[in-house]
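Asks: just the structure for this:
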Amino acid sequence: MSSFDRLTTLMARFSLHVKPSPPETATLLVTAAPDGAPLHVWFGTGGIGSRFGAENIVFSAEVDWGGASNPLLASLPDQIGFDLSTDGEAANLVNLMRSELAAGRCGAVSVINRLGEVLIVRLLRAQIEAGSTEPGLLAGLSDPRLSRAIVAIHDGPGRPWRNEDLAGVAGLSLSRFSETFLAVVGETPAAYLRRWRLILARQDLVKGDRVDAVARRYGYDSAEGFTRAFKRSYGLSPVSLRHRPSGSALPSAVPAA
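Replies: Reported below is the predicted structural model:
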C-alpha cells in the first residue's frame, strides 16, 4: 500500500487550505540555499518563521488542515522538514508557487492553494516513510502492518469492527496486533475507532445532519447510545451542536479520552 493511500481519507475529511502569509504567522516555510534556490520545506506550529533568518525565507504560508481535530496533524512534531534536493518535482512546485505569488495574476491564490496541497502531501509521505519514535497516528501509519488496519478504520468507520477483524486486516495474531497497536499508536484499536467515529460525527452534525442518521452511519445501535458517547466525549449533546446558531463558537474539536 502506498503512502498516498494512507492519506486519501484524511485529505477528504479535513479540507486543506494553504494561504500566503508573513513568516511570523506562517506554518509552512521554504528556505533557500546560498544561491537563492529553494532548499528546504518546513511545516509546524504557528510562528515557525521566527526560527529562521528572514533573508533565508523565500516563501511562507499558513496551512489550515482541520486543526486539533485532525488526528494526523495532531500527531506531527512541532516542526518537520523536507529536503527539496531529494525531490525535484517538489522543488518545481515551490518555484511555481513563488512565481504565482510574485506575478499576482488572476486566480493566483487558488493556484497556490492547490499546489500547496500537493506539496503538503509529498511532505507527509516523506514523514510516513521516515516513521516516528513517538506513539501516535504518524507512527501507526508508518507501520506497514498497522497502517492496513488504520486505513480500514478510516475508510469504513461504520463497520462493526472487532479486534479480530482488524488483526486479520493487519496480518497479525490478535494478541500481537493488540499489543503492537497500543504501543505504536498510543491507544487501543477500539479507542482509536471510537475517537475517529466521534470526530467524523461532529463534522456531520456541524453540517446539519440528523442525529439518528449520524448514529447509524457510525455504527451505533441507537441515537440514545450515540448521544451518551458524544456527550461523554464533547461535553454537550449532539442535538445542541446541530442546532447551534450560525457563527457561534464551537466546542473543542478533540474528543475527550
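
Asks: CA atoms for contacts and neighbours, from now on please.
Replies: Fine.

Asks: so how far is stretch 65-73 off the chain centroid?
Replies: Once both centres are worked out by C-alpha atoms, centre = their mean, to the nearest Å, stretch 65-73 turns out to sit 5 Å from its chain's centre.

Asks: measure that stretch end to end?
Replies: Using C-alpha to C-alpha, to the nearest Å, one end of stretch 65-73 lies 7 Å from the other.

Asks: hmm, who's touching it?
Replies: Defining contact as C-alpha atoms under 8 Å, 6 or more residues apart in numbering, one finds that stretch 65-73 is touched by 10, 14-17, 74, 137-138, 199, 253-254.

Asks: buried only: go through those residues for me.
Replies: Buried residues within the contacts of stretch 65-73, counting neighbours by 16 or more other C-alpha atoms under 10 Å: 10, 14, 16-17, 74, 137-138, 199, 253-254.

Asks: what about the helices in the chain?
Replies: According to DSSP state H, the chain carries its helices in the segments 3-13, 71-75, 88-103, 108-130, 137-142, 146-155, 163-170, 174-185, 189-206, 211-217, 223-234, 238-242.

Asks: who does the third one touch, helix- and strand-wise?
Replies: Same thing as helix 88-103. Secondary structure elements in contact with helix 88-103, counted by 3 or more C-alpha pairs under 8 Å, 6 or more residues apart in numbering; DSSP states H and E, are strand 38-44, helix 108-130.

Asks: so how far is it from its chain's centroid?
Replies: 24 Å.

Asks: closest one to C106 out of the contacts of stretch 65-73, please.
Replies: The shortest approach to C106 among the contacts of stretch 65-73 belongs to H17, at 18.1 Å (C-alpha to C-alpha).

Asks: wait, the closest one touches V111, no?
Replies: No - distance between H17 and V111: 11.1 Å, which falls outside the contact criterion (C-alpha atoms under 8 Å).

Asks: on that earlier part again, nearest to S50, out of the helices and strands packed on helix 88-103?
Replies: Proximity to S50, assessed across the helices and strands packed on helix 88-103 by C-alpha to C-alpha, is greatest for strand 38-44 (11.8 Å).

Asks: identify the residues contacting Y220.
Replies: Y220 sits next to F226 when contact means C-alpha under 8 Å, 6+ apart.

Asks: correction: K231
Replies: Here K231 is in contact with 237-238 (C-alpha under 8 Å, 6+ apart).

Asks: give me the distance between G81 and L124.
Replies: The value you get for G81 to L124, if C-alpha to C-alpha is used, is 10 Å.

Asks: next, the structure of the following sequence, for comparison with the previous one:
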Amino acid sequence: MDRLSSVLNAFRPKTSSVDCLRLDELSRGLLLSAEFSYWVYVVSGDVTLCSKKNGDIQLQEGDGVWLATGQTLDVWVTPEHQEKVSVLLCEYDFGTKALNPLLDLEWQWVLVSHDDVIAQQLAPLNTLLLEESLQPRCGSQAVVERLAEAYLVQMLRLFLQTQKIQSGLLAGLSDARLARAIVEIHEQPQQAWQVASLANKAGMSRSVFSGAFKTTMGMTPMAYLTLWRMRLAAQRIKHGDKNIAMLSDQLGYQSEAAFRRTFKKVLGVAPGAISSLH
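Replies: Got it, this is the predicted structure:
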C-alpha cells in the first residue's frame, strides 16, 4: 500500500459542499466550522483573508489556501476588484476530528500560489471542477463532489511529493525513510513494533530514527503507534464493531483490560462512550 492510501483507507474524506461565493456573500466573512477542512480558491479578483490565529494572507486570482480545520475569516476586497471577485469554497468532512491524523497539524493553512508547481499540476482537475461548479448540468452535484474529493487527494499527494508540509503526519510521509516505518505501523498495527524494528524498516540507526521521528511527527514512534491503534479501534467501534476483546487482540494487546486502559488514557473516553468524541 502506498503512503497516502495507508491513511485515506482508514480515514477517508467526503465532500460536504462546494460553493462559488460572490462579493455579497464574502462581505459577511467566512464562518468555517472547526469540524471540517476547507479548500478556498480565488476564481477571479484579489482578496485578503484575515484570521485572528494566523494574521492576513493575500490571494490573487488562481491562488488557493488549504485549511486543515476551519476558523472564522474576515474577507477584504480592494475597490478595483469588487465587481469581479468570486471564490470557490470546498468543505470536506474527515469524520470525527479527534480521530483523524491528517488534522493533527500545528499549521492552520497552506498557501498554493497560482504559479506554484502544485497549482500547475492541479490545473486539469481544477478546470473540470470549476466548469461543473460554475455551469451546473444534469448530475453536476454528484460529479462536483467526486471531483472535489479527487482534487483533495491529488493536492495531498503533491504536498507529499514537494515536501510542502514541515510537521505532522504529512511531513513524516514526505520523508522517504520515515514513511517506510509509518506505513508499516499503518498496515500492521498488531505487530509488536519496537523503536529498533521500526528504525530498521526506515534504514536508519535507532537514535537517528527516534530523533527524526519526534522532530517531524511531534511525538515518539511508540506514542504514534499507540495513538494510531486507538484511533483505528475508535473508528471500528463507530462503524459497529462492538467485540472489544477481539478488537484488542487484532490491534496487538494481550488483554482487553490493557486495551481499555490505553483507550481511555489516549482518547479520554471509554470505548463505550466513543460517540461523545468530536
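
Asks: among the helices and strands packed on helix 88-103 of structure 1, show me which one is buried the most.
Replies: Among those, judged by mean count of other C-alpha atoms under 10 Å, the one packed with the most neighbours on average is strand 38-44 (a mean of 22).

Asks: can you check what angle separates that one from helix 88-103?
Replies: Angle between the axes of strand 38-44 of structure 1 and helix 88-103 is 90 degrees (criterion: axes from the mean of the first three to the mean of the last three C-alpha atoms, to 10 degrees).

Asks: can you list contacts of strand 38-44 of structure 1?
Replies: Where contact means C-alpha under 8 Å, 6+ apart, the residues beyond strand 38-44 of structure 1 that reach it are 27-33, 58, 77-85, 91, 94-95.

Asks: that older thread, closest to L182 of structure 1 among the buried ones among the contacts of stretch 65-73 of structure 1?
Replies: The nearest member of those to L182 of structure 1, counting by C-alpha to C-alpha, is L137 at 10.9 Å.

Asks: next up, the contacts around the closest one.
Replies: Under the contact definition (C-alpha under 8 Å, 6+ apart), the residues listed for L137 of structure 1 are 71-72, 75, 185.

Asks: make JSON lines out of those residues and add distance to V169 of structure 1 and neighbour count.
Replies: As requested, these are exported to JSON lines (distance: C-alpha to C-alpha, whole Å; neighbours: other C-alpha atoms under 10 Å):
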{"residue": "P71", "distance to V169 of structure 1": "21", "neighbour count": "19"}
{"residue": "L72", "distance to V169 of structure 1": "21", "neighbour count": "20"}
{"residue": "S75", "distance to V169 of structure 1": "23", "neighbour count": "17"}
{"residue": "V185", "distance to V169 of structure 1": "16", "neighbour count": "22"}
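
Asks: which one among these gets closest to S233 of structure 1?
Replies: Of all those, P71 has the smallest distance to S233 of structure 1: 15.3 Å, by C-alpha to C-alpha.

Asks: which residue, other than its chain neighbours, is closest to the aligned residue in structure 1 for A179 of structure 2?
Replies: Residue correspondence, TM-score structural alignment: A179 of structure 2 in this structure matches S147 in structure 1. Closest residue to S147 of structure 1 apart from its sequence neighbours, by C-alpha to C-alpha, 6 or more residues apart in numbering: L141 at 4.4 Å.

Asks: I165 of structure 2 too?
Replies: Ranked by C-alpha to C-alpha, 6+ apart and with sequence neighbours excluded, the top spatial neighbour of I165 of structure 2 is A171, at 5.2 Å.

Asks: these two touch, right, that neighbour and L158?
Replies: No - checked against C-alpha under 8 Å, the pair A171 of structure 2 and L158 is beyond contact range at 11.9 Å.

Asks: columns distance to V151 of structure 1 on top of the helices and strands packed on helix 88-103 of structure 1, output as TSV?
Replies: Compiled in TSV, these are given as follows (distance: least, C-alpha to C-alpha, whole Å):
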stretch	distance to V151 of structure 1
strand 38-44	24
helix 108-130	13
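
Asks: residue in structure 1 matching V208 of structure 2?
Replies: Looking across to structure 1 (by TM-score structural alignment), V208 of structure 2 lines up with R176.

Asks: do D93 of structure 2 as well
Replies: Taking TM-score structural alignment as the alignment basis, one finds that D93 of structure 2 is matched in structure 1 by D64.

Asks: any idea how far its match lies from L182 of structure 1?
Replies: From D64 of structure 1 across to L182 of structure 1, the span is 29 Å (C-alpha to C-alpha).

Asks: show me which of the two is the more surrounded one.
Replies: L182 (17 against 13; other C-alpha atoms under 10 Å).

Asks: now the buried ones among the contacts of stretch 65-73 of structure 1 in JSON lines, with distance to A37 of structure 1?
Replies: Listed next are these as JSON lines, based on distance: C-alpha to C-alpha, whole Å:
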{"residue": "L10", "distance to A37 of structure 1": "32"}
{"residue": "F14", "distance to A37 of structure 1": "32"}
{"residue": "L16", "distance to A37 of structure 1": "26"}
{"residue": "H17", "distance to A37 of structure 1": "25"}
{"residue": "A74", "distance to A37 of structure 1": "31"}
{"residue": "L137", "distance to A37 of structure 1": "33"}
{"residue": "L138", "distance to A37 of structure 1": "30"}
{"residue": "I199", "distance to A37 of structure 1": "41"}
{"residue": "A253", "distance to A37 of structure 1": "39"}
{"residue": "V254", "distance to A37 of structure 1": "39"}
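
Asks: closest to L166 of structure 1 among those residues?
Replies: Checking those against L166 of structure 1 by C-alpha to C-alpha gives L137 as the nearest, at 15.8 Å.
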